[in-house]
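*Asks:* Okay, predicted coordinates and the sequence, questions at the end:
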Amino acid sequence: MTHVNPSDDEIRNSLRAARTIALVGASDKPNRPSNGVMRYLQAEGYRVIPVNPAFAGQTLLGERVFADLASIEEPVDIVDVFRNSQAALEVVRAAIAEKERLGIGTVWLQIGVINEAAGREAAEAGFAVVMDRCLKIEQGRLMG
């Protein structure tokens, strides 16, 4: 079965309701897409928590970097996955483990991140699942 993304209205509602986004795979390099998406989302008023074990404990764009979702101590509305397709399942499973504690409602796999098993497991866990789309592009298109 191939994953079907939520409708534009459902995505728009998720984006409107969201306050905090955990960006898994955040980069400290300004020319990397994850860094640009983080900057954009911050400018749009979202709190973006960077997740990357290589930079854990450091600060990125004014936010403390966490090693993983389990280390985050406050509610997260959306988990945005900037990892390769193979790593997406591991991130989804971490999101499932932290779903209740963090209040995660949406798992978002960026453009090019396609993992049907991850999408299926996330949907079965009750997440809204967006796959193979850019959060920045969709936010601009639906909310701009």
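*Replies:* Received it, and whenever you're ready, just let me know what you need.
*Asks:* switch to C-alpha atoms for all contacts and neighbour counts from now on
*Replies:* Fine.
*Asks:* Any idea how many residues pack against R19?
*Replies:* 15 (other C-alpha atoms under 10 Å).
*Asks:* How about it, nearest residue that isn't a chain neighbour?
*Replies:* Distance criterion C-alpha to C-alpha, 6 or more residues apart in numbering; nearest residue to R19, sequence neighbours excluded, is Y46 at 5.3 Å.
*Asks:* I'd say that neighbour and I21 touch.
*Replies:* Yes. Taking contacts as C-alpha atoms under 8 Å, Y46 lies within contact range of I21: 7.0 Å.
*Asks:* So which of these two has more stuff around it?
*Replies:* I21 (25 against 16).
*Asks:* so what's V129 up against?
*Replies:* Each residue near V129 by C-alpha atoms under 8 Å, 6 or more residues apart in numbering is listed here: N5, P6, T106, V107, W108, L109, G119, A122, A123.
*Asks:* got another, please set it beside the one above:
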Amino acid sequence: MAFSNPSRDEIKRILEASNTIAVVGLSDNPERTSHMVSEAMQAKGYRIVPVNPNAQAILGETSYPSLRDIPFPVDIVNVFRRSEHTPPIAQEAAEIGAKTLWLQLGVESEEAAAIAEQAGLQVIMDRCIKVEDAILMPQGKSRS
């Protein structure tokens, strides 16, 4: 059966329930899409956790070389890597107990989706988290 993304209502529930987003492939270059999207999500109230082995810190947060190196729970693993690199990322996301694997716009992998879904993760592919958040939660995250 072909993959299909969750409904907009379900994506909204995922975003509402999520606070910590590990961003695989987050660049320290402010002109890169991964940096702009992550900075916008940080401004909306999410904790952004950079996963980039070539950086010490990005957006004021410690950067980790891999998902396995993050010493605290992660809700969403947001991926800015080419599609062919996503299956091992999906495996790591499952191993660290992430709740959602989110492959950014232009990133799709049936194999990564199957790995994540088999481990119980929600999967969203070929969608921009910043766009979805802006549409579904224009006021930002509510803090309780």
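*Replies:* Structure's in. What do you need? Remember, predicted model here, so these are calculated numbers, not experimental data.
*Asks:* Need the TM-score between these chains.
*Replies:* Overlay of the two chains. TM-score (TM-score structural alignment, normalised by the length of the first structure): 0.93; 138 aligned residues with a C-alpha RMSD of 0.8 Å.
*Asks:* How many residues are close by the aligned residue in the second structure for V79 of the first structure?
*Replies:* Matched across to the second structure, V79 of the first structure falls on V77, judged by TM-score structural alignment. By other C-alpha under 10 Å, the residues close to V77 of the second structure number 26.
*Asks:* helix, strand or coil for V77 of the second structure?
*Replies:* Classification of V77 of the second structure using DSSP: H, G, I helix; E, B strand; the rest coil returns strand.
*Asks:* Now do the contacts for it.
*Replies:* The contact partners of V77 of the second structure, by C-alpha under 8 Å, 6+ apart, come to I21, A22, V23, V24, A93, A98, T100, L101, W102.
*Asks:* again, 7 Å this time
*Replies:* Going by C-alpha atoms under 7 Å, 6 or more residues apart in numbering, V77 of the second structure touches I21, A22, V23, A93, A98, T100, L101, W102.
*Asks:* count of neighbours near the last one?
*Replies:* Same thing as W102 of the second structure. W102 of the second structure sits with 26 neighbouring residues when counted by other C-alpha under 10 Å.
*Asks:* in a strand, that's where it is, yeah?
*Replies:* Yes. Applying three-state DSSP, one finds W102 of the second structure inside a strand.
*Asks:* The first structure: which residue goes with that one?
*Replies:* When the first structure is aligned by TM-score structural alignment, W102 of the second structure is paired with W108.
*Asks:* same deal with the fourth one?
*Replies:* Using TM-score structural alignment to pair residues, one finds that A93 of the second structure aligns to A95 in the first structure.
*Asks:* Next, work out how far apart its match and L142 of the first structure are.
*Replies:* According to C-alpha to C-alpha, to the nearest Å, A95 of the first structure and L142 of the first structure sit 25 Å apart.
*Asks:* between those two, who's got more neighbours?
*Replies:* Neighbours per residue (other C-alpha under 10 Å) separate A95 of the first structure from L142, with A95 holding more: 26 against 14.
*Asks:* Nice, that's everything, thank you.
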